[in-house]
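1. Below are the sequence and a predicted model for it; my questions follow.
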Amino acid sequence: MDRARTDQDLKRGKDAGLWDSIKETVKVGVQALLIALVVRTLLFQPFNIPSGSLIPTLLIGDYLFVSKYSLGYSKYSLPLSEYLPFEAKGRIWGAEPKRGDIVVFKLPKDNATDYIKRVIGLPGDRIQVIEGVLNINGRAVKRERIADYSTTDAFGQPTLVPQYRETLPNGVTHEIIERDGDRGLWDNTQVYTVPANHFFMMGDNRDNSTDSRDLGNVGYVPYENLIGRAEVIFFSIDEGAAAWQIWNWPWTVRWNRLFKPIH
């Protein structure tokens, strides 16, 4: 009888220990999910680059972290913002982006599609492109020809295209490419006057970027549509390669781009 009672006590003890272990595992899992949610909602959000509009700065297959806190928070900083039942205006703890920052924003046309471009025009600026040269407030931006950039043409064939080092009025320097030379569709434009509380965005791949020059599809970007500033590339894989195929990583990962700051 005593032995039977002892066996039962041992079984109860084992069951209690197993249950405590399960509860602890669930607790740790919930805590991890909450931390991840807070980080994604308030601090950093991962994005991947699906198009070549920011070549040579960002490549198709780059994965990057965007800091939300750097620009403050708006309705569009929240996950699934397009489905929220309320219409919030403005920003909390807002800070305007600087000219030259690369920023993720919600496309004004639908307030749902994520876009990433470089901030070129600030509120009140006059922006124009004349024969491929960017002009800000009536002055041509410095553009220095450097080594041609190796990319692909519209048919996927390797080609070399003109590459320039562009220096914005605040001293920010970055590279741009002109796939169609200085005769592309958007290489001669009207004068754009950026409205208050809006920004003018452009891609570094000037002849292959749908951006603020196209008023019908992008246009001026409202301040509240900004999500965050691109900070660092945390992963990068060749265009067309599958990130989940880890057995191919030694050959498909662009190791030289990992943890590269974004400028």
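-> Received the coordinates, thanks.
2. contacts, neighbours, all on C-alpha from now
-> Fine.
3. What's the biggest helix in this protein, counting residues?
-> Scanning the chain for the helix with the most residues, using DSSP state H, yields helix 2-38.
4. and the next element down the chain from it?
-> Sequence-wise, the next helix or strand downstream of helix 2-38 (DSSP states H and E) is strand 44-48.
5. tilt between that following strand and helix 2-38?
-> 70 degrees (axes from the mean of the first three to the mean of the last three CA atoms, to 10 degrees).
6. Quick check: next helix or strand after strand 44-48?
-> Proceeding N to C from strand 44-48, the next assigned helix or strand is strand 62-67, under DSSP H and E.
7. Same question for Pro169, what's its three-state structure.
-> Under the three-state scheme (DSSP: H, G, I helix; E, B strand; the rest coil), Pro169 adopts coil.
8. Excluding chain neighbours, what is closest to Leu122?
-> Closest residue to Leu122 apart from its sequence neighbours, by CA to CA, 6 or more residues apart in numbering: Phe199 at 5.1 Å.
9. So which elements touch the helix or strand containing that neighbour?
-> If you go by DSSP H and E, Phe199 is part of strand 198-202. If contacts are counted by 3 or more CA pairs under 8 Å, 6 or more residues apart in numbering; DSSP states H and E, strand 198-202 sits against strand 114-121, strand 221-222.
10. hold the first one in mind and look at this next one:
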Amino acid sequence: MAEKEGVLHSIWETVKTVVYALLIAGIFRTLFFQPFWIPSGSMKDTLLIGDFLFVNKMAYGYSYASCPSIRIPALGVDIGADDFCGVFQGAEDRLWGSEPERGDVVVFRHPVTGRDFIKRLIGLPGDRIQMQDGQLILNGTPVTVTDAGIFEEEFAPQGPQGLRPRCANGAVGAGAVCEKRRFTETLPNGVSHDILDIRSQGYDDTGVYTVPEGHYFFMGDNRDNSRDSREPQASGGVGFVPREDIVGRADRIIFSSAGRSMLYFWTWRSDRFFKAID
């Protein structure tokens, strides 16, 4: 009898330890940092497919979007932040909130689908934004752009989804060098970052977007391969993003893998470990 009670006690202690660990992890993820794995090439060459980072949730304060999302397609699990904290949606203020700055790399919830997106903050409330011949025009003034050479990568499947990059040097064969034109863009507040250009496309020339109060305008650094605020939500784009949908700021890459799995150690990018995000 004593032996049976000892086994039950051991099992109970194990269960309690697991529950406490999950609670601590949940609180940590909700309040401080959220892991994020880069699934697409929309932010090249700032972020590459397979980069792993933690999102700083303390940077802008807290809203319903600060609650974790749990998505495991293989198990049919799809729980969004609104499922956990939907009661707080529509709140006028963020808890301990501070304003994002132009040029920040930000994770936010897509205003329609609820999926987590990562893009660069280009437009603040009240800004007027336009693209002319691929150049960003901010409040009527062209943003400074300088040539930064050519970005090269192998034309091969990338990441778990096996996505192949788009190339400015035309159709290239498997294993060949895929090129994109690279420029350094400097925003009015002095933030500089690289952008990539592939070829002329529809969103290289746009009308004027006026950012509404309480909203933000985001763009990917890989300008010709990004669905962002240039595309309206009705067409599957991001459109203007409400302040409450912001999750946090991406500050530093922790780990990076160029392969289909992070377990393929021979595909690790050692030069990107703990790399700051500009």
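-> In hand now; what should we look at? Values in this document were obtained by computation on a predicted structure and should not be read as measured data.
11. TM between them?
-> Taking TM-score structural alignment, normalised by the length of structure 1 as the basis, the two superposed chains have a TM-score of 0.85; 244 aligned residues with a CA RMSD of 2.0 Å.
12. hmm, back to that, the counterpart of the residue nearest to Leu122 of structure 1 in structure 2 and Ala171 of structure 2: what is the separation?
-> If you follow Phe199 of structure 1 across to structure 2 using TM-score structural alignment, you land on Tyr216. Relative to Ala171 of structure 2, Tyr216 of structure 2 is positioned 36 Å away (CA to CA, to the nearest Å).
13. more crowded one of these two?
-> Tyr216 (24 against 11; other CA atoms under 10 Å).
14. Could you pull out the strands in the stretch 51-200 of structure 1 for me?
-> Ranges of strands in the stretch 51-200 of structure 1, per DSSP state E, counting those that start in this stretch, are 62-67, 102-106, 114-121, 126-130, 133-136, 139-140, 142-152, 158-167, 173-177, 192-193, 198-202.
15. Compare the ones you listed and give me the one nearest Asn48 of structure 1.
-> Asn48 of structure 1 lies closest, by CA to CA, to one member of those: strand 62-67, at 4.3 Å.
16. What is the corresponding segment of structure 2 for the closest one?
-> Strand 62-67 of structure 1 covers residues 51-56 of structure 2 once aligned (TM-score structural alignment).
17. Quick check: the matching stretch compared with structure 1, mean distance?
-> Superposed on structure 1, stretch 51-56 of structure 2 shows a mean distance to its aligned partners of 0.8 Å (mean CA distance after the TM-score superposition for structure 1).
18. Give the equivalent position in structure 2 for Phe47 of structure 1.
-> By TM-score structural alignment, Phe47 of structure 1 lines up with Phe36 in structure 2.
19. got the contact list for the closest residue to that match other than its chain neighbours?
-> Leaving aside its sequence neighbours, Phe36 of structure 2 sits nearest to Leu53 (CA to CA, 6+ apart; 5.4 Å). When contacts are counted by CA atoms under 8 Å, 6 or more residues apart in numbering, Leu53 of structure 2 touches Pro35, Phe36, Trp37, Ala250, Arg252, Ile253, Ile254, Phe255.
20. what about Phe235 of structure 1, helix or strand, and which?
-> strand 226-236.
21. now the strand holding Phe199 of structure 1 and strand 114-121, what's the angle there?
-> Interaxial angle, strand 198-202 of structure 1 versus strand 114-121 (the same axes, to 10 degrees): 100 degrees.
22. Mean distance between strand 198-202 of structure 1 and structure 2 after superposition?
-> Looks like 0.4 Å for strand 198-202 of structure 1 (mean CA distance after the TM-score superposition for structure 1).
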